[in-house]
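Undergrad: can you look at this prediction? I've put the sequence above it.
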Amino acid sequence: MQITISGHHVEITDAIQDVVEKKLQKISNHYPSLLAIEATLTVEKKNQTIELHTNYEGAPISVTATDMEMYKAIASSVKKLESALSHRKGVLNSDLHTRRVDAQVEVAAPDNDDADLAEESMMHHEEGMDYESQRAS
């Protein structure tokens, strides 16, 4: 797996590069179809931010984590990335669009009793409408 690490307002030290690569290597063991991950580290005032971008099975996945310490931000972003990859893997495994419904719906023929009830119901409905029209005037 190819890991690209870049910094914005921060120098990428060997220690930071080792930590990022080590943590992302664990993810690549769980998801061998990952080909590349781009990591961008940013420092703004007291906030340390890391953004991770990758493509997994045709879907772009991006996560961002911010913390006062860079190493905590790295750990948090890797955890978020693993969660996002797990979610995407679940979506792919669910096969929502290939499910078939084999249930057959049976329609019962109306009985004479049902027809009488329907007719009686219709008469009561019409009487109620007459009552409403009288009440409105």
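TA: That came in fine, so what should we check first? This is a predicted model, so every value here is computed, not measured. Numbers count the residues shown, from 1 in each chain.

Undergrad: for the rest of this, base every contact and every neighbour count on C-alpha atoms.
TA: Noted.

Undergrad: which parts of the chain are helices?
TA: Using DSSP state H, the helices of the chain run over 14-30, 70-94, 112-136.

Undergrad: so which of the ones you listed comes closest to residue 50?
TA: Judged by C-alpha to C-alpha, the one of these that comes nearest to residue 50 is helix 70-94, at 6.4 Å.

Undergrad: the closest one packs against which elements?
TA: helix 14-30, strand 47-56, strand 59-67 (3 or more C-alpha pairs under 8 Å, 6 or more residues apart in numbering; DSSP states H and E).

Undergrad: what residues sit buried inside the last one?
TA: For strand 59-67, the neighbour count (16 or more other C-alpha atoms under 10 Å) marks 62, 63, 64, 65, 66 as buried.

Undergrad: ditto for the first one
TA: By neighbour count on 16+ other C-alpha under 10 Å, the buried set for helix 14-30 is 16, 20, 21, 24, 27, 28.

Undergrad: put this next to the first one:
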Amino acid sequence: MNLKISGHHLELTPALREYVITKLDRVLRHFDQVIDGNVVLSVDNHREKEKRQKAEINLHLKGKDIFIESCDADMYAAIDLMVDKLDRQVIKHKDKIQGHAHESVKYRGEPQELEAPSP
């Protein structure tokens, strides 16, 4: 998997980079058909009283693109929220792909025609 991690208005330290990589390993355990991912960690300084830390990921899977974003006062908490949401979405996508809720067309019987009542 190709993973690109970048920071916006934030210095991306090796500790943050390593934290994101170890958290994303949990997602890769569930689903190994991940093509690439783009993680953006940013800080919004719109309000002077509080700084809003935001973590975003755009994950390109086989057959689907998933975009998740989360915000918190702490960057590590924002990353945790993002990974939790991403994990749920990836598991949902995997279940949808591997779900055997529908019978195969091969094993279905011939369609039965309904007779129209005579007037």
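TA: Now that the structure is in, tell me what you want to look at. The model shown is predicted, which means the values in this text are computed figures rather than measured ones.

Undergrad: okay, the helices and strands packed on helix 70-94 of structure 1 in a markdown table with distance to residue 86 of structure 1 next?
TA: Output for these, formatted as a markdown table (distance: least, C-alpha to C-alpha, whole Å):
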| stretch | distance to residue 86 of structure 1 |
| --- | --- |
| helix 14-30 | 10 |
| strand 47-56 | 10 |
| strand 59-67 | 11 |
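
Undergrad: so which of the ones you listed gets nearest residue 112 of structure 1?
TA: strand 59-67 (58.7 Å).

Undergrad: of the helices and strands packed on helix 70-94 of structure 1, which is nearest residue 98 of structure 1?
TA: Of these, nearest to residue 98 of structure 1 by C-alpha to C-alpha is strand 59-67, at 19.4 Å.

Undergrad: tell me the residues of structure 2 aligned with that closest one.
TA: Mapped onto structure 2 using TM-score structural alignment, strand 59-67 of structure 1 covers residues 64-72.

Undergrad: mean deviation of the matching stretch from structure 1?
TA: With mean C-alpha distance after the TM-score superposition for structure 1, stretch 64-72 of structure 2 departs from structure 1 by a mean of 0.5 Å once superposed.

Undergrad: neighbouring contacts of that stretch?
TA: Applying C-alpha atoms under 8 Å, 6 or more residues apart in numbering, the external contacts of stretch 64-72 of structure 2 come out as 52-60, 78-79, 81-82, 85-86, 89.

Undergrad: quick check: the two most widely separated of those residues?
TA: Most distant of the contacts of stretch 64-72 of structure 2, by C-alpha to C-alpha, are 52 and 60, 26.2 Å apart.

Undergrad: relative to residue 104 of structure 2, how far out is the equivalent of residue 79 of structure 1 over in structure 2?
TA: Applying TM-score structural alignment, one finds that residue 79 of structure 1 aligns to residue 84 in structure 2. Distance check for residue 84 of structure 2 against residue 104 of structure 2: by C-alpha to C-alpha, to the nearest Å, it reads 33 Å.

Undergrad: if you count surrounding residues, which of these two has more?
TA: residue 84 (17 against 8; other C-alpha atoms under 10 Å).

Undergrad: ok, back up a step: pipe the helices of structure 1 into a markdown table and attach distance to residue 3 of structure 1 per row.
TA: Listed next are these as a markdown table, based on distance: least, C-alpha to C-alpha, whole Å:
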| stretch | distance to residue 3 of structure 1 |
| --- | --- |
| helix 14-30 | 7 |
| helix 70-94 | 13 |
| helix 112-136 | 72 |
